[in-house]
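> just the structure for this:
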Amino acid sequence: MPGQTTSILRHLDAQVLAVALILFCLPATADQPARVAVVIDDLGYLQTNDRRVLGLDERVAVAIIPDGPLAPTLSRHAAGQQREVLIHMPLPGILHDDCKYRATCIEPQWTPMRMAAHLQWATQRVEHAIGLNNHQGSRFTTDGDAVNRLVGSIDLLERLHGTRLFVLDSYTVPGSLLKQQARKAGLPSGRRHVFLDHDPQPEAIAKAWKSLIAVARERGSAIAIGHPHQTTVEFLENHIPRLDEQGVELVPVSHLMEPSPNGLPVPPADRAP
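Okay, the predicted model is just below:
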């Protein structure tokens, strides 16, 4: 009998796991609202705009460029609000990047150790960060070897300094490998589905917002990235409060990171005291 009981329990465990996986992959239903997350990139340079972003719903995450002169102050303020903070890491682009002018980019040829040292510096500039996403980076994120070294450096950062980061692929170019390689390496990861303000005109932002909600309803969840434009912030101030009546739930971006194949959880938020 004990052997038969063990066999039954194993069978039930397998059934429970199968049901859980099916439910996770199902589109949103009336009982399970579509979920969206919003990340505002490029913070760290414009005090008035950045401060206004910190007035948005606290489930809106901020991604701060470590080179920005306001990075330390903003990251502490955001964490004090219980808002999620990401390092917005500059990477080289194909046609355009900020590497020569206002940002220090991780270069594709760097070793994992050098990348990890740069990431450690970034975590000191962007305190309380629990994740990382790329600023620009179309050349870097399509280079498989460079992406593998970056992912290795994120793992190295944890082993050397105890700093754990999830990875959000900003997906600035089709064919970006960042999410794919991060997940293979055992890091919780996700990708951007909609840019809210490629065109910062209000009507274009409204169209992108509708697209975000449509994608979330189809997939069950979706991630948007915006920027600290006045028009973007004003739009979010007006439209985030209306999500509930549309049957859509705004969640912190960490809630939409896919667990790694190794079962590693998303790192807990490091909150300010």
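> going by C-alpha atoms from here, please, whenever you check contacts or count neighbours.
Will do.
> let me see the ranges of the strands in the stretch 1-150 of the chain.
Counting by DSSP state E, counting those that start in this stretch, the stretch 1-150 of the chain has strands at residues 34-43, 61-64, 85-91, 131-136.
> second input sequence below; structure requested for side-by-side comparison:
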Amino acid sequence: MSKRKKASPKKSSNFLTYFVWSLAFIVMLLGAFVAGYYVGHDGAKEDALKKEQSKEKIKQSMIKKLEQESAKRKSLKDEQSVSERLKEVLKKEPLPPEPSKEPNEDNLTSSLSIKEVVAQYEDASHEVEEAVLPKAIERKVVKSTKRPKLAIIIDDISVKSHVNAVKSLHLPITMSFLPPSKARPSSAILASQESFYMVHLPMEAQNFKAEEPLTLRVDDSSEKIVQRVEEIKKLFPKVKYLNNHTGSKFTANEVAMDKLILALKKSNITFVDSRTTGDSKAQKVLKKYSLEYIGRDIFLDHKMDKAYVLSQIKRAIEVAKKHGSAVAIGHPHPNTIAALNESKKLFADVDLVLVNKL
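Got it, this is the predicted structure:
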């Protein structure tokens, strides 16, 4: 019987070695694959995160730009809104078929177009004789811990668009209304809707072609002046302050001013001197009767250029700081209203007040 051959230990050992190495190789391949997967995945996640962060930065940057643009558009829109409202001042209104003799709330438009009315008052120079501004009021420098006060009066208010333009500023500005006339029949009605206002009373000028009806003249009697003041009081029952419209001749006449101040005192109305002439006798007459003198310091719109009006607003603020108070006068024209709107930050240095709060 033949003998069975025994398996070679050497061959068996080689087989096991190959097998182990093969398994190790496979494990290494799998490990490398898994490691590569996770490394690649993490790298991809990091790349994706970076992309997301980059997108977010771009998004935030765009949002910021949009917000800035939106703010600019809003600011521009606000300015345009003011401009649009101011255009009403120059907008031609149709003539009413039959103007009512007695103005009422349904008849708030002028029998003339607003454009025709405004054309008579192109700038503040119509107030001052020969367009020469009188010198500033001589006053002592006031050193006080109180904040300086500035009162801004807008003269010639006579139609609804003037009122709307001033109110659009949302500032404490005193409106001074011209008395009713054929050109502006509803000025008193418009004033009655305000809690506080002044009257801009026409007085004789040295030379002014577009004189208002019922203008007070230097040769008017005391009785006639008293009668006119009483008429004003009936038209404007709440009036406490009154300033002169033109009046370079009237206010320079001491006798005429004496008659007017006495009539105003009788009706408990304070006179505010528009100072359309350097020869005004208002201060002298008021002192005679121990009455307070209030006079204009600055005309804002002697020239109808917005840059000029802005410079005059700054001057008015400086006068208020120097003397403790100041009075500035302007008119309801687009450049004046626009300049006031742009000066709101400047008014932070003073207390902008109505004239009765000086």
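> got a TM-score for the pair?
The TM-score (TM-score structural alignment, normalised by the length of the first structure) is 0.73; 216 aligned residues with a CA RMSD of 1.9 Å.
> hang on, the earlier thing: so which of the strands of the stretch 1-150 of the first structure comes closest to residue 71 of the first structure?
For the strands of the stretch 1-150 of the first structure, the distance to residue 71 of the first structure is smallest for strand 61-64, at 6.2 Å, taking CA to CA.
> in the second structure, point out the residues matching the closest one.
Under TM-score structural alignment, the match for strand 61-64 of the first structure in the second structure covers residues 174-177.
> again, but for stretch 141-153 of the first structure
The aligned range for stretch 141-153 of the first structure is 251-263, by TM-score structural alignment.
> please apply the same query to stretch 168-182 of the first structure.
So stretch 168-182 of the first structure sits over residues 272-286 in the second structure, by TM-score structural alignment.
> stretch 221-233 of the first structure too?
Going by TM-score structural alignment: stretch 221-233 of the first structure matches residues 325-337.
> chain center to that stretch, what's the gap?
Counting by CA atoms, centre = their mean, to the nearest Å, stretch 325-337 of the second structure is centred 11 Å from the centre of its parent chain.
> ok, back up a step: mean per-residue distance, the match of strand 61-64 of the first structure versus the first structure.
Following superposition, stretch 174-177 of the second structure is found to deviate from the first structure by 0.7 Å on average (mean CA distance after the TM-score superposition for the first structure).
> how far away is the nearest residue to residue 260 of the second structure once chain neighbours are set aside from residue 216 of the second structure?
Nearest residue to residue 260 of the second structure, sequence neighbours excluded (CA to CA, 6 or more residues apart in numbering): residue 225, at 6.4 Å. Separation of residue 225 of the second structure from residue 216 of the second structure (CA to CA, to the nearest Å): 7 Å.
> before we move on, what about residue 50 of the second structure?
Relative to residue 216 of the second structure, and taking CA to CA, residue 50 of the second structure is found at 82 Å.
> between these two, tell me which one has more neighbours.
residue 216 (22 against 12; other CA atoms under 10 Å).
> so what's that one up against?
202-204, 225, 250 (CA atoms under 8 Å, 6 or more residues apart in numbering).
> alignment lookup: it to the first structure.
Looks like residue 216 of the second structure aligns to residue 106 there (TM-score structural alignment).
> show me which residues of stretch 159-168 of the first structure are buried.
163-168 (16 or more other CA atoms under 10 Å).
> in the second structure, which spans are helices?
9-90, 114-119, 160-167, 187-192, 222-235, 254-266, 282-288, 306-323, 334-342 (DSSP state H).
> just put the ones you listed in CSV and tack on distance to residue 242 of the second structure.
What follows is the helices of the second structure, written out as CSV (distance: least, CA to CA, whole Å):
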stretch, distance to residue 242 of the second structure
helix 9-90, 24
helix 114-119, 21
helix 160-167, 18
helix 187-192, 13
helix 222-235, 10
helix 254-266, 9
helix 282-288, 13
helix 306-323, 21
helix 334-342, 21
